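*Asks:* Curious how this folds, go ahead:
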Amino acid sequence: MNGIGIDVSKRQLDVGTTDGQTLQVSNSRSGFAELDLWLQGHPAVQIVLEATGGYEQPVLDFLHNAGHPVVRANALRARRLAQGMGQIAKTDRLDAYALAQMAALVKLPSYQPLEPWQRKMREFVRARRQ
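*Replies:* Down below sits the predicted model:
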């Protein structure tokens, strides 16, 4: 089984696997559906996404609801692992591959979505800090 990593940006998702396969889809509902179809043919131990300031939230919820083993990883931790493996360059495709390596090597706690009241409280706290 592969580890799968997804580098999330505002407009697109770059997907990479430990065996070198890649996919690029839009960060939208139609892109999520295409990703779900692709993932059905690529079983994974874990699917790891970086925390990217909220852009990852819709795809996290979608993958969780679809029954995939999805994880949100700390961005600094993922970057340090990539550097430790000798990956100095930083592109979306390379980041997806590094996240796939993280998925294969490190057992991370599964994503659990927040309750609606918890999400609302988080928004209030974020607004207050700003």
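*Asks:* drop to CA atoms for contacts and neighbour counts, all remaining ones
*Replies:* Noted.
*Asks:* in the protein, which spans are helices?
*Replies:* Ranges of helices within the chain are 29-40, 57-65, 75-84, 92-105, 116-129, based on DSSP state H.
*Asks:* For the residue nearest the centre of the chain, list the residues it contacts.
*Replies:* Residue closest to the mean C-alpha point of the chain, counted by CA atoms, centre = their mean, is residue 49 at 1.6 Å. Counting by CA atoms under 8 Å, 6 or more residues apart in numbering, residue 49 touches 5, 6, 7, 8, 56, 60, 70, 71, 72, 73, 99.
*Asks:* Let me know which of the helices of the chain is tucked in deepest.
*Replies:* With neighbours taken as mean count of other CA atoms under 10 Å, the helices of the chain reach their highest mean count in helix 92-105, at a mean of 24.
*Asks:* Which residues outside that helix are in contact with it?
*Replies:* For helix 92-105, the external contacting residues (CA under 8 Å, 6+ apart) are 2-7, 14-18, 20, 22, 45-50, 78, 81-82.
*Asks:* likewise stretch 3-14?
*Replies:* Here stretch 3-14 has contacts from 15-18, 22-28, 44-50, 52, 55-56, 92-93, 95-104, using CA under 8 Å, 6+ apart.
*Asks:* Now show me the structure for the sequence below, then we'll compare the two:
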Amino acid sequence: MNQTEINVGIDTSKDRLDIAIRPTGDFFSVDNNPHGIKIAIERIALVQPDRILIEATGRLELPFACAAFKSGLPIVICNAWHVHSSAKATGQLAKTDKLDAFIIAHLDCTSIFLNQS
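*Replies:* All right, here's what the predicted structure looks like:
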């Protein structure tokens, strides 16, 4: 990943999307419902991200991913195992939604998914 690229990492739960923007360090949360997703899409579009990375969480990520795709935003759904492994590799032992969002924002899942068969 280039240092000037903007990555957005999203930690997804049933009720909430926790969103981290890298490299700015901005963070915000929205409800994981159509209204919250609309707010997130509008706010993320303003930063013109190079990629939006969202962890696969048993289909809870799909409403956001579909909305981002329909809005023309560069969305990547990341394998949860890769997210967990990356966190572990960095020594990240604490677990909060905010930390998870920033870990996801640091990933380069595009290479992971482009190389899968």
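*Asks:* Any idea what the TM-score is?
*Replies:* TM-score of the superposed chains, computed with TM-score structural alignment, normalised by the length of structure 2, equals 0.85; 108 aligned residues with a CA RMSD of 1.5 Å.
*Asks:* measure the residue nearest to the centre of structure 1 to residue 7 of structure 1 for me?
*Replies:* Relative to residue 7 of structure 1, residue 49 of structure 1 is positioned 6 Å away (CA to CA, to the nearest Å).
*Asks:* Residue 72 of structure 1 contacts residue 50, doesn't it?
*Replies:* Yes. At 5.6 Å, residue 72 of structure 1 counts as touching residue 50 under the criterion of CA atoms under 8 Å.
*Asks:* So those two - more neighbours on which side?
*Replies:* With neighbours defined as other CA atoms under 10 Å, residue 72 of structure 1 and residue 50 compare such that residue 50 has more, 24 against 19.
*Asks:* counterpart of the more buried one in structure 2?
*Replies:* Matched to structure 2 by TM-score structural alignment, residue 50 of structure 1 sits across from residue 55.
*Asks:* thought its match was touching residue 77?
*Replies:* Yes. Here residue 55 of structure 2 reaches residue 77: they are 5.8 Å apart, a contact under CA under 8 Å.
*Asks:* Could you let me know which of the contacts of residue 49 of structure 1 ends up closest to residue 117 of structure 1?
*Replies:* Among those, residue 60 lies closest to residue 117 of structure 1 (CA to CA), at 18.1 Å.
*Asks:* What is the equivalent residue in structure 2 for that closest one?
*Replies:* Aligned counterpart of residue 60 of structure 1 in structure 2: residue 65 (TM-score structural alignment).
*Asks:* Give me the number of neighbouring residues for the closest residue to that match other than its chain neighbours.
*Replies:* Nearest non-adjacent residue to residue 65 of structure 2, counting by CA to CA, 6 or more residues apart in numbering: residue 75, 6.4 Å away. By the measure other CA under 10 Å, the count of residues near residue 75 of structure 2 is 20.
*Asks:* And for the one 3 residues further on?
*Replies:* Burial of residue 78 of structure 2 is recorded as 21 neighbouring residues (other CA under 10 Å).
*Asks:* shouldn't it be in contact with residue 58?
*Replies:* No. Using CA under 8 Å as the test, residue 78 of structure 2 is too far from residue 58 to be in contact (11.8 Å).
*Asks:* circling back to that earlier point, pull the contacting residues for the residue nearest to residue 65 of structure 2.
*Replies:* Neighbour list for residue 75 of structure 2: 51, 52, 53, 54, 65, 68, 69 [criterion: CA under 8 Å, 6+ apart].
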